[in-house]
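>>> My questions are about this predicted structure, shown below with the sequence.
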Amino acid sequence: MSDESCLLIADIKENKKSGDKFKAVGLLATAKLKKDKNDKPYWDLTIMDASGTLNAKAWSDSKWWDARCGEKKFLTLDELAEMDCISKQPVGIFGVVSKFKQKLQYHVNQVYLLDSDKYPPESFVEKSPVPVEQMETDFWEIVGECGDPIQTFLLQLFSGSLWEQFKIAPAAVKNHHAYVHGLLEHTLDVTKSARSIGVSYLKKGLKIDMDVLTAGALLHDIGKLEAYSIDLIPQITLQGAVIDHIPLGYSIFMEHAKKYALDEETALAIGHIIISHHGKKEYGSPVLPSSPEALIVSAADELDFLIYCWDAASPTDDLALSEYNGLAQRRFWKS
């Protein structure tokens, strides 16, 4: 297929309305064969490029073509099912936008499997919009503003292979910062917000331990290093599925606190931030935040999630309201 007039995923989601057609080239991140209510097969697809991710459906009448060898060959459903894996393949798609129950849906009419040499899969991997070099600089400047023993502890913990893993890792499989460098971006946003809030309360005379607050913010999602992995696309690990990132993060932190002899009082204060940062037990926190530092980090974490959801949402009606976001429990106003 010709690359002319192909759109980025972000352009499709932001600018295309119901009834509009679209054409794009991206990475087929996932492809799941399902049955509709009439027992007809269809494909539930996730297509991504460097600008974002599109969830779409290819119904039973959609056409699939193998164009990897330069000439397109029609693929039957049986042939697709017999292929080892059609996900993580570069694809070209033709589709149309529709609306169902006030939600925009993306229907793919034609899918072309493309040559990986001409369209390298890694070129479609979504990354943080913030340059990683800038985020690294910001991270180490924040660490440098801490006093000991916390500064030395953070320098020891965020070293070697753990730092290399941390700066690449996603913050989620979907919903927010689910891309390369996403964990670093989210961590910095939470930490900067938390520190600003902490300073405002310090000026009021409240007793806020800024070093504990900073360390807790930088470490609040450290468990995601074991909860998620990334191989072109973010994926949940077995540990992430059956244990979750909060207890995993507390375990990682306590292991390093003992390894680097962090004093028990400081370790308890930081550990409480990590274990309580989701704010409510129904959100996955084993305990509720009960120190000012933990309350601030929890609020900053929730705010960053909601701001990300608002930014990623698109208006679907004349009131400029987005589709209902189940996790955020609201529609977003995109005036």
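Yep, that arrived.
>>> use CA for all of it now, contacts and neighbours both
Will do.
>>> Against which helices or strands is the longest strand seen in the chain packed?
What stands out as the longest strand in the chain, according to DSSP state E, is strand 21-35. In terms of contacts (3 or more CA pairs under 8 Å, 6 or more residues apart in numbering; DSSP states H and E), strand 21-35 is packed against strand 41-49, strand 89-100.
>>> For E164, identify the helix or strand it belongs to.
Using DSSP states H and E, E164 maps to helix 160-168.
>>> Following element in sequence after that helix, please.
helix 182-202.
>>> can you list contacts of the helix holding E164?
With contact meaning CA atoms under 8 Å, 6 or more residues apart in numbering, helix 160-168 is reached by V132, E136, V180, H181, G182, L183, L184, I222, L225.
>>> got the contact list for Q89?
Residues near Q89 by CA under 8 Å, 6+ apart: L27, L28, A29, L113, L114, S116, P121.
>>> May I see the PyMOL selection of the buried members of those residues?
Buried residues among the contacts of Q89 (16 or more other CA atoms under 10 Å), as a PyMOL selection:
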select buried, resi 27+28+29+113+114+121
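>>> so can I have a markdown table of the contacts of Q89 showing distance to P170?
A markdown table is the format used below for the contacts of Q89 (distance: CA to CA, whole Å):
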| residue | distance to P170 |
| --- | --- |
| L27 | 17 |
| L28 | 18 |
| A29 | 15 |
| L113 | 27 |
| L114 | 26 |
| S116 | 24 |
| P121 | 18 |
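>>> and which of the contacts of Q89 is nearest A217?
The closest of those to A217 turns out to be A29 (CA to CA; 31.1 Å).
>>> That closest one contacts T46, correct?
Yes. The pair A29 / T46 is scored as a contact, 5.4 Å apart, by CA atoms under 8 Å.
>>> Quick check on the contacts of helix 160-168: which are buried?
The buried subset of the contacts of helix 160-168 - by 16+ other CA under 10 Å - is V132, V180, H181, G182, L183, L184, I222, L225.
>>> got another, please set it beside the one above:
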Amino acid sequence: MIIDDLALLDQPNQQFQGFGLIRGAQLAQTKKGDPFYNLSIAKGPKELPVKVWSDQINGREEEVKEVLQEGRIIYFEGDTSTYQDQLQVTARSFRPVKENEVNLSEYLETAPEPIEDLQKELEGYIEEIMDPLIQEIVSTVYTKYKKPFSSYPAAVKNHHSFVGGLLYHTVCMIRLGRDVSRRYPSVNKDFIIGGITLHDASKILEYTNHIAPQYSVPGEFIGHISMSSMLVDREVQKILAARGEKAQLTKLEQEAVYQLQHCILSHHGRLEWGSPVEPKTLEAHIIHLIDMIDSRINMIDRGLAEAPEGHFTKVFPLGKIYKPSIDE
């Protein structure tokens, strides 16, 4: 039986003939020096590794290089097998799609809530910020980058790695953060909302696009954490310039800006996890923990979506996770 929907591939020894979106393409070599491609091909949330061996490459290297690019949809035929307990496909043939042959939107995984609803919700949260300087900084950055902020993923893989993932991850974190703020009066809600809104904002600069994102040059050299802090500083300089020559922040304003930047710079929690500094305020600790909670819930939910009930399943990079049985 030939399967023509990538989402239906679920076991070895299946034959596939259909379309898929290339989310990753890496040219490599075997131990013998033969070229082959490691592809990640997806349809919606379903993503599988696909091997293209040298028999499909030799003699047509430039053609293959042109076709097998991230963000392209291809038609391919192949057979499934397992390698290290993971399902994969070996391609027997492939070609580019013809004009109007497929609809790109059918192959993109998107946020589970409508983008416009998430935008309105986030904008409402930003309006709740009481400190006028923090509110202006956060609102200006978000408004400037609203379109990519609403379409980019929150990660290349693992968590919220889908269209609108950055916006969805941000809103989900603020929902948790506001709840924490209500329960603990000592928490400054301004820094919770502002820090969460901007903590991953520069993912739009760290990644190349929102369809099949790879790391950009500034993403590799600087990274989103430092770049997000830089966005804050740039807005502060613009605000000072508008105030007039030799304008300076007040002591309280400067401290507020430092705390906002600290929430951004410390949100990975530890130096060995990529944070330039470790959390040194209550709000910074909360944002780091909420980031961990939301990212892991998303990783586990997506990792177990197609897993059998009553079994342990490997969810990268968290290890084996158990999916409980649900009584009928």
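Yep, that arrived. Because the structure is a prediction, the values reported are computed rather than measured.
>>> and the angle from the helix holding E164 of the first structure to helix 182-202?
Put simply, helix 160-168 of the first structure runs at 90 degrees to helix 182-202, going by axes from the mean of the first three to the mean of the last three CA atoms, to 10 degrees.
>>> What number of residues are in the vicinity of S18 of the first structure?
15 (other CA atoms under 10 Å).
>>> per the alignment, it corresponds to what in the second structure?
Using TM-score structural alignment as the criterion, S18 of the first structure maps onto P12 of the second structure.
>>> Pull the contacting residues for that match.
By CA under 8 Å, 6+ apart, the contact set of P12 of the second structure is D79, T80, S81, T82, L87.
>>> got a winner among those residues for most neighbours?
Counting by other CA under 10 Å, top hit in those: T80 with 21 neighbours.
>>> Wait, that residue touches L87, no?
Yes. Counting by CA under 8 Å, T80 of the second structure touches L87, with 6.7 Å between them.
>>> what is in contact with those two at once?
Here T80 of the second structure and L87 have Q11, P12 as joint contacts, going by CA under 8 Å, 6+ apart.
>>> burial measure for the equivalent of E255 of the first structure over in the second structure, as a count.
Using TM-score structural alignment, the equivalent of E255 of the first structure in the second structure is R234. Residues lying near R234 of the second structure (other CA under 10 Å) number 13.
>>> Give me the aligned partner of A58 of the first structure over in the second structure.
Counting by TM-score structural alignment, A58 of the first structure corresponds to V52 in the second structure.
>>> Quick check, that match in contact with F94.
No. V52 of the second structure lies out of contact with F94 (CA under 8 Å); the separation is 9.2 Å.
>>> Which of the two has more residues huddled nearby?
The neighbour count for V52 of the second structure versus F94, taken as other CA under 10 Å, is higher for V52 (22 against 19).
>>> List the contacts of the closest residue to the more buried one other than its chain neighbours.
Nearest residue to V52 of the second structure, sequence neighbours excluded (CA to CA, 6 or more residues apart in numbering): Y37, at 5.0 Å. Taking CA under 8 Å, 6+ apart as the criterion, Y37 of the second structure is in contact with A25, Q26, L27, A28, K51, V52, W53.
>>> Skipping its backbone neighbours, what lies nearest the spatially most central residue of the first structure in space?
Centroid-nearest residue in the first structure: A178, 1.6 Å away (criterion: CA atoms, centre = their mean). If the residues on either side of it in the chain are set aside, A178 of the first structure comes closest to A172, at 4.6 Å by CA to CA, 6+ apart.
>>> Identify the residue of the second structure aligned to that neighbour.
By TM-score structural alignment, A172 of the first structure lines up with A155.
>>> and its match, how many neighbours does it have?
Neighbours around A155 of the second structure, by other CA under 10 Å: 19.
>>> Tell me who's in contact with the alignment partner in the first structure of I196 of the second structure.
The equivalent of I196 of the second structure in the first structure is A217 (alignment by TM-score structural alignment). Neighbouring residues of A217 of the first structure by CA under 8 Å, 6+ apart: T187, V190, T191, A194, I273, V297.
>>> circling back: mark which of the contacts of Y37 of the second structure are buried, thanks.
For the contacts of Y37 of the second structure, a burial check counting by 16+ other CA under 10 Å picks out A25, K51, V52, W53.
>>> Tell me how far the match of A172 of the first structure lies from E220 of the second structure.
Using CA to CA, to the nearest Å, A155 of the second structure is found at 14 Å from E220 of the second structure.
>>> ditto for Q135 of the second structure
Distance from Q135 of the second structure to E220 of the second structure, by CA to CA: 30 Å.
>>> before we move on, what about I126 of the second structure?
Counting by CA to CA, the gap from I126 of the second structure to E220 of the second structure is 30 Å.
>>> Looking at the two now, which is surrounded by more residues?
Per other CA under 10 Å, whichever of I126 of the second structure and E220 has more neighbours is I126, with 21 against 12.
>>> Please verify my assumption that S229 of the second structure contacts Q259.
No. The criterion here is CA under 8 Å, and S229 of the second structure misses it with Q259 at 10.8 Å.
>>> So which of those two has more stuff around it?
Between S229 of the second structure and Q259, S229 has the larger neighbour count (other CA under 10 Å), namely 23 against 18.
>>> Give me the secondary structure label for the more buried one.
Three-state call for S229 of the second structure (DSSP: H, G, I helix; E, B strand; the rest coil): helix.
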